[in-house]
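S.K.: Show me how the following folds:
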Amino acid sequence: MTKQYFGKTLEGQAVYLYTLTNKRGIQAAIMTYGGIMLKLEVPDRNGIFEDVLLGYGSLEDYLRTGNKPYFGAILGRYANRIANGRFTLDGVTYQLSVNEGPHTLHGGKRGFDKRVWGVEEVYQEDGFGLALSYLSKDGEEGFPGNVKVKLVYTLTNDNELRMDYTATTDKKTVVNLSQHNYYNLAGAGNRDVLGHILTIHADRFTPIKPDLIPTGEIRSVAGTPLNFRKPMTIGARIHSKDPQMRYARNGYDFNYELNRTGNAMVLAASVFEPNSGRMMEVYTTQPGIQFYSGNNLNGSDIGKEGKGYKKYGGLSLETQHYPDSPNHPNFPSTELLPDQIYRQSTIYKFSVR
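M.R.: Next up is the predicted model:
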């Protein structure tokens, strides 16, 4: 593990970049601003290493652009959307900051992706870890409660990138944490992801309205372009005229209800890139996963090595609770009480074939 000074925020807070390297040569670089993962270098079937994450090359680029795509960032207090930036707990209605039209996306105008996190190096038998911590104060972005959050990134010698989340609160609140890496297993900026072969272990999804807010229904994927229960290229049905696909801006931006019993970690999804042979499997304790196919990328985001990230240039598989859960009692609850500990874990495992 190495540490380097990476710059400072507009408020003058120092930001550091940590690089984790496992015994097989895989590298992950993470900065303390937003807990953002800048780089993830993994080998192809010929042993050639390449960075598979979309993102910018400097802190200044993240600050200048506001990182509107949320490249590599920690998402919170509430990952995904809350309708009209509003929810009610015990008869009290909370109004959040809104940053996507009338709605709140990924925690509001200044979510966890725009905060400087505390850091502690963690050394474990199977790899190196980086424990990031942050205190989200009562009323921040409109959310109730002082919430202490920790995310431990671990890079294991089995080529697993593990993310372990915990949170506590001193007042009833809602919490939904996730992370927004954009993956391109052909190498970031090389080509689009439409040829990636995707499997999602989910029989149902949460349909959306034209503003991307869930309707509250939980619907079968059968007979729809959202059905990835068997391996399918991402591009095979991406131009479907299905209304749901049009609502998602001509691509995928959907939450899937994972097939599971109990709260144990399950295999949620897998992605294979035929040209490089790179494979990524996603395991999680979370009830849902958001598959996003980079529909809003348009080439204007100039990333590392001067590469412009075009439409469908990367994919995200964000493990999570469902969007807008506080306003849908039939969705798994995201409420957190003072006597509880929020715990969730996700593993992204890399291999070749």
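S.K.: C-alpha from now on. contacts and neighbour counts both.
M.R.: OK.
S.K.: all strands of the stretch 101-250 of the chain, in order?
M.R.: Residue ranges of the strands in the stretch 101-250 of the chain, as given by DSSP state E, counting those that start in this stretch, are 104-105, 118-124, 127-136, 147-156, 160-169, 173-174, 178-179, 197-200, 204-205, 219-220, 232-233.
S.K.: measure Gly85 to His103 for me?
M.R.: Using Cα to Cα, to the nearest Å, Gly85 is found at 5 Å from His103.
S.K.: Correction: the previous question concerned Ile341.
M.R.: Counting by Cα to Cα, the gap from Ile341 to His103 is 27 Å.
S.K.: more neighbours, those two?
M.R.: Between Ile341 and His103, His103 has the larger neighbour count (other Cα atoms under 10 Å), namely 20 against 12.
S.K.: And the strands of the stretch 101-250 of the chain: which comes nearest Asn255?
M.R.: With Cα to Cα, the closest approach to Asn255 among the strands of the stretch 101-250 of the chain belongs to strand 204-205: 5.8 Å.
S.K.: and the closest one, what does it pack onto?
M.R.: For strand 204-205, the packing partners by 3 or more Cα pairs under 8 Å, 6 or more residues apart in numbering; DSSP states H and E come out as strand 219-220, strand 253-257.
S.K.: one more time with 10 Å
M.R.: With contacts defined as 3 or more Cα pairs under 10 Å, 6 or more residues apart in numbering; DSSP states H and E, strand 204-205 has these neighbours: strand 219-220, strand 253-257, strand 288-292.
S.K.: For the comparison step, fold the sequence that follows:
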Amino acid sequence: MMRFSKTSIPILLATTASAAVLPWNSTIPPPDANGKYTLRSTGIVASFVPYGAAISNLFVADKHNSTRDVVLGWENATFYTEDPWHDHYGSVPGRYGNRIANASFTIDGVEYKVDANEHNGTNTLHGGSNGWDYRNWTVTALTDSSITFSLFDADGEMGFPGDVLATSTYTLTPYTWHITLTALSLTKKTPLLLTSHVYWNLDGFANPDSEKVYDHELHLPFSGMRIGVDDNLIPTGELLPNKNGSVTDFWSQPKAIGKHLNDTERGPDCGAGCSFYDNAFLVGPHDKENQYVARLNSPWSGVEVKVFTDQAAFQIYSCAASNGTKPIGKSTQGLSGRPAVIQEGGCVVMEAEDWIDGINNPEWGRKQIWGPEDGLLTFNARYEFSTVY
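M.R.: The predicted structure is shown next:
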């Protein structure tokens, strides 16, 4: 059970009264002075920005009777458009998340070339250089505990065929953040892969001993396999075992993300010159409603999050590209007297999604081409927070 002190952020102390969804023809109230919309429920507060339909702040209690902002983001909504790194902070990439080999795919015998925005033009990442997380979504519904964003993605944008209508709904209930993403192909068959790209540091960069997440404990209880990739992180078609006790074994028991930091074993499947994790772990059969697919906790803050989802894969990226040049973007994070920058290993991304680049690996049998006749594609995930003492 979470505990709050009198010095905790006041909005976290309030429970949320039910509010009616605003009629579609009403004017949605404007965001705050920082361009954010803030939602509240018991033990949890979160803020969102229209750019990329992104989460920018997520406050929960820690074991020190303080609140922690546990996701990476920016202080002001305008910073998202100015960010030269564009690390997809808290956003909804699309229309096809993760990577597409050779920036191409074939539908009914027709080859499509899409925007090649990674690895010197050899593949597509997160929908291209004007993917969904580079665009301002429209707020279409708002309550004090839920917000819905919508986006129309036109035929031909980034080379993808067909019009697509997407929505992203975020809802808070006591100690829990819920995500529902949808995509509807309106006119032509097109690839769709939905995901949420959130960066986590459960200490809010305030741990005096380390600003990194290497001591965060991760458990992936249904991920005994992973997708093999080449030097550019493109799937090779192989499905590889995460052998008991190996670097990629998070299923047999929980372990610290940095447990193998000094080991010589890295494996051939986290990219050329890789440092630690950038892997798509497969999610085996499980009770999607009652069994978590990932659990992350920090021994210093005591913050723990359990992830429940209906998706069949789970990407783990341990922020290897961070090198101390990018600032921590919010005054709600960091430690006085220490440089407010993100070091290598300063965060971890957890992306629930389908099998990456399934459109170019038809032998996997993944349903990733959606036409008007296929109806609505949905993505569901929830993040349950608690405090471990």
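S.K.: any residues in contact with both of Gly85 and His103 of structure 1?
M.R.: Common contact partners of Gly85 of structure 1 and His103 (Cα atoms under 10 Å, 6 or more residues apart in numbering): Leu96, Ser97, Asp324.
S.K.: who's sitting farthest from the centroid in structure 2?
M.R.: Gly109 (32.8 Å; Cα atoms, centre = their mean).
S.K.: Can you name the residues that contact the alignment partner in structure 1 of that one?
M.R.: Under the alignment (TM-score structural alignment), Gly109 of structure 2 maps onto Gly91 of structure 1. By Cα under 10 Å, 6+ apart, the contact set of Gly91 of structure 1 is empty.
S.K.: again with Phe79 of structure 2
M.R.: So Phe79 of structure 2 contacts Asn34, Tyr51, Gly73, Gly329 (Cα under 10 Å, 6+ apart).
S.K.: now do Ala381 of structure 2
M.R.: Ala381 of structure 2 neighbours (Cα under 10 Å, 6+ apart): 170, 177-181, 195-196, 288-289, 307-311, 352-353.
S.K.: distance of the residue mapped onto it from structure 1 from Thr19 of structure 1?
M.R.: Aligned by TM-score structural alignment, Ala381 of structure 2 pairs with Thr346 of structure 1. According to Cα to Cα, Thr346 of structure 1 and Thr19 of structure 1 sit 20 Å apart.
S.K.: need the strands of the stretch 101-250 of structure 1 in TSV with mean neighbour count and distance to Arg249 of structure 1, can you?
M.R.: Shown next, in TSV, are the strands of the stretch 101-250 of structure 1 (neighbours: other Cα atoms under 10 Å; distance: least, Cα to Cα, whole Å):
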stretch	mean neighbour count	distance to Arg249 of structure 1
strand 104-105	25	16
strand 118-124	14	37
strand 127-136	20	33
strand 147-156	23	31
strand 160-169	21	29
strand 173-174	22	28
strand 178-179	27	22
strand 197-200	22	20
strand 204-205	21	17
strand 219-220	15	20
strand 232-233	18	18
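S.K.: In JSON lines: those strands, plus distance to Leu63 of structure 1.
M.R.: Putting the strands of the stretch 101-250 of structure 1 into JSON lines (distance: least, Cα to Cα, whole Å) gives the following:
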{"stretch": "strand 104-105", "distance to Leu63 of structure 1": "18"}
{"stretch": "strand 118-124", "distance to Leu63 of structure 1": "19"}
{"stretch": "strand 127-136", "distance to Leu63 of structure 1": "19"}
{"stretch": "strand 147-156", "distance to Leu63 of structure 1": "22"}
{"stretch": "strand 160-169", "distance to Leu63 of structure 1": "24"}
{"stretch": "strand 173-174", "distance to Leu63 of structure 1": "28"}
{"stretch": "strand 178-179", "distance to Leu63 of structure 1": "18"}
{"stretch": "strand 197-200", "distance to Leu63 of structure 1": "33"}
{"stretch": "strand 204-205", "distance to Leu63 of structure 1": "34"}
{"stretch": "strand 219-220", "distance to Leu63 of structure 1": "39"}
{"stretch": "strand 232-233", "distance to Leu63 of structure 1": "35"}
